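Chemist: Pasting a predicted model and its sequence here:
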Amino acid sequence: MLPYAVERFFEEATLKPRTLESYRFNGKVCARLLGHLHLDEITRRTLSEFVSTRKRSGVTDATIRRDLAFLSSVFSMANRWGWVDTNPVTALNKKSLKESRPRTRFITREEFTHLYQAASDDLKPILVLAVETGLRKEELLGLKTSSIDFRRRELHLEMTKTNAPRRVPLSAKALETIRGLLEQRSRPRSSYLFCKADGTRTGNPRKAFSGACRRAGIEDFRFHDLRHTFASW
């Protein structure tokens, strides 16, 4: 049955935190609609009906594509286990599912000033480093103090989205912000640049960021758009 394959997939697959979070959601959807089937009963026709059902429920084509990507990953692993011989997702015609358009949203320096002023004290340095370095959220929040090279004025990133280490130059503003964080009298001992009172890594500032955007009057703006803002500036 599909649920057994999904359970084993999550036990054995090596996934990035963001992918894992997305796949957990996709897994629940697929289990609800296809969980009564054995893997060899899931065919191209079955998947076409699955797509139709998802479309009727009002979800976007991009969401359906993510569902199918998850299923494809499960079938690929099931093939390695010897449970199935083929991956039916690869045979499905996906032309009817439109690709999502890439976002190019960014804000001006004036808008960023409003956002910064509306942010909480904990969020402020995160915002500054996001627009001064162009780091992705996961890279930024997972940044360790050992990755900071003050002499060369750069960050040494080992864990990246592409799994390729890279170096990121630091502007004067970025250096000032980092030093300010490390020199806080109340700062606990921690290997993370952004940390909680107990030294553990800071969590996702989703609510704080949304609140700051609302107070600053900035609409349709996501945290990742700070990376676009860095590129624009």
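Modeler: Ah, there it is. This is a predicted model, so every value here is computed, not measured.
Chemist: C-alpha only now, for contacts and for neighbours.
Modeler: Noted.
Chemist: any idea how far residue 187 lies from residue 180?
Modeler: Shown here: residue 187 relative to residue 180, a distance of 10 Å by C-alpha to C-alpha, to the nearest Å.
Chemist: helices or strands up against the longest helix seen in the chain?
Modeler: Longest helix in the chain, counting residues (DSSP state H): helix 61-81. Under the contact definition 3 or more C-alpha pairs under 8 Å, 6 or more residues apart in numbering; DSSP states H and E, helix 61-81 sits against helix 2-12, helix 17-34, helix 44-56, helix 88-91.
Chemist: more neighbours, residue 187 and residue 180?
Modeler: Neighbour count, other C-alpha atoms under 10 Å: between residue 187 and residue 180, residue 187 has more, with 16 against 12.
Chemist: Could you measure from residue 21 over to residue 90?
Modeler: According to C-alpha to C-alpha, residue 21 stands 23 Å off from residue 90.
Chemist: Below is structure B, check it against A:
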Amino acid sequence: MATFRKRNAKWQAQVRRAGFTTSTKSFHTKADALAWARKVEREADKGIDAQQRETLQNTTVSELLERYRDDVTPNKRGSASERYRIKTFLAQSWASTSLDKLSTKAFAAYRDERLLEVKPNSVVRELGLLRAIFATAINEWDIRLTQNPIAGVRFPRSNDARCRRLHNVELETLLTEACNCSSPFLNAAILLSLETGLRRGELLNVSIHHVDFELSTLLVPMTKTGRPRNIPLTNQAVTLLKGMQGKADLVDGKLFACTPNALRLAWERCRKRASRSCSSVADFRFHDLRHEAISRFFERGLSIPEVALISGHKDLRMLFRYTHLNPADVARKLNEGQANA
């Protein structure tokens, strides 16, 4: 219940409610006092008392970002990219906003600004991270926001899924440059990626101890989904891995003695040199090798569940973006079927 008293030249508003801290504040006009009291009562209806309101007033978005970066991010796979995104957030004007003044409008404006700079998928990932940060603050840090400010933000539709296949001349050019480069691991990394469809991080964690040459399988212990998987190997992959046995680390059996960044730099140098004689390869990314491998699995006649076993996709619908089959190959299959009828 709110009460109002005129003291000296000011109006004092006081809100009392059972189970909540009494809130008192003075204003120059009664209208301001009434507006404040209504706000406090609305907050009380949502479970926010004076002490919690003070926390919101004295805490900025940047403090939440820094706490999440220091306490939560280090325990995640992909922490480096998450730290980079949080660094981007900290440079925004809304990072200095106190939590009691947060609005969905500010983050909707941020979304629109970022869409002018980066692709929709990047914006989706950034908004998803912000939503997770505020959810953690609300659910685990007892920050009594009335709602997650990202909840009302419309996520952009992702329209940047790549449809990039690797042509034979491009592969030959890349492999030629990889063999001639100063990075001894690059040629094998390209070939093994094409034969297995492993992600870059999974590829660099391949250990000879995880290869079963008798069964032609490879255990992938560290994955994007956090769950290990056992994948079948092609004959070419088995031959390649056998040839790499002598180069395995004596302690952990790792086959690639390089960091993700070293692989990235080696790939960029190789691609740049290859583009001099084959200009179309200039836009080919290392991750596109995984896309190419998965597309080839489908072209070999594997079913979606079989490809998912190799690729590690939990959502089978995601595999449809990889199934850019060659229409000429499909036509050949159709004609073969009619010829055999």
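Modeler: Yes, it's here. Treat the numbers as computed from the prediction; the structure is a model and nothing was measured.
Chemist: Could you quantify their similarity as a TM-score?
Modeler: The TM-score (TM-score structural alignment, normalised by the length of the first structure) is 0.85; 222 aligned residues with a C-alpha RMSD of 2.1 Å.
Chemist: Show me the one of the helices and strands packed on helix 61-81 of the first structure that comes nearest residue 129 of the first structure.
Modeler: Taking C-alpha to C-alpha, helix 17-34 is the member of those nearest to residue 129 of the first structure, at 20.5 Å.
Chemist: Give me the contact list for the closest one.
Modeler: Contacting residues not belonging to helix 17-34 of the first structure are listed as 2-3, 6, 42, 50, 66-67, 70-71 [C-alpha atoms under 8 Å, 6 or more residues apart in numbering].
Chemist: got the buried residues for that helix?
Modeler: Neighbour-count burial for helix 17-34 of the first structure flags 23, 26-27, 30-31, 34 (criterion: 16 or more other C-alpha atoms under 10 Å).
Chemist: Out of those residues, which is nearest to residue 163 of the first structure?
Modeler: Set against residue 163 of the first structure, the nearest of the buried residues of helix 17-34 of the first structure by C-alpha to C-alpha is residue 23 (19.4 Å).
Chemist: Mind giving me the PyMOL command for buried ones among the contacts of helix 17-34 of the first structure?
Modeler: Buried subset of those, written as a PyMOL selection, criterion 16+ other C-alpha under 10 Å:
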select buried, resi 2+3+6+42+50+67+70+71
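Chemist: Just send the contacts of helix 17-34 of the first structure back as a markdown table, with distance to residue 232 of the first structure too.
Modeler: Shown next, in a markdown table, are the contacts of helix 17-34 of the first structure (distance: C-alpha to C-alpha, whole Å):
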| residue | distance to residue 232 of the first structure |
| --- | --- |
| 2 | 45 |
| 3 | 45 |
| 6 | 41 |
| 42 | 45 |
| 50 | 40 |
| 66 | 29 |
| 67 | 32 |
| 70 | 33 |
| 71 | 36 |
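Chemist: I'd like to know which of the helices and strands packed on helix 61-81 of the first structure lies nearest to residue 195 of the first structure.
Modeler: Taking those one by one with C-alpha to C-alpha, helix 17-34 is closest: 18.0 Å.
Chemist: what angle do that closest one and helix 2-12 make?
Modeler: Going by axes from the mean of the first three to the mean of the last three C-alpha atoms, to 10 degrees, helix 17-34 of the first structure is angled at 170 degrees with respect to helix 2-12.
Chemist: what angle do helix 17-34 of the first structure and helix 44-56 make?
Modeler: Going by the same axes, to 10 degrees, helix 17-34 of the first structure makes 100 degrees with helix 44-56.
Chemist: quick one on the thing from earlier: going by neighbour count, which residues of the longest helix of the first structure are buried?
Modeler: Under the neighbour-count criterion of 16+ other C-alpha under 10 Å, helix 61-81 of the first structure has 61, 64-65, 67-78 buried.
Chemist: out of those, what pair is the most spread apart?
Modeler: Among those, the pair separated by the greatest distance (C-alpha to C-alpha) is 61 and 78, at 25.5 Å.
Chemist: The first structure: which residue goes with residue 239 of the second structure?
Modeler: Counting by TM-score structural alignment, residue 239 of the second structure lines up with residue 176 in the first structure.
Chemist: what about residue 219 of the second structure, is that helix, strand or coil?
Modeler: With DSSP: H, G, I helix; E, B strand; the rest coil as the basis, residue 219 of the second structure sits in strand.
Chemist: what does it align to in the first structure?
Modeler: Aligned by TM-score structural alignment, residue 219 of the second structure pairs with residue 156 of the first structure.
Chemist: Confirm for me that its match is in contact with residue 169.
Modeler: No. Residue 156 of the first structure lies out of contact with residue 169 (C-alpha atoms under 8 Å); the separation is 9.1 Å.
Chemist: So residue 65 of the first structure versus residue 71 of the first structure, what's the distance?
Modeler: Distance from residue 65 of the first structure to residue 71 of the first structure, counting by C-alpha to C-alpha: 10 Å.
Chemist: now swap in residue 202 of the first structure and tell me
Modeler: Using C-alpha to C-alpha, one gets 32 Å for the distance from residue 202 of the first structure to residue 71 of the first structure.
Chemist: What of residue 108 of the first structure?
Modeler: 40 Å.
Chemist: And for residue 127 of the first structure?
Modeler: The spacing between residue 127 of the first structure and residue 71 of the first structure, counted by C-alpha to C-alpha, is 36 Å.
Chemist: my read is residue 161 of the second structure is in a strand, agree?
Modeler: No. Judged by three-state DSSP, residue 161 of the second structure forms no part of a strand; its state is coil.
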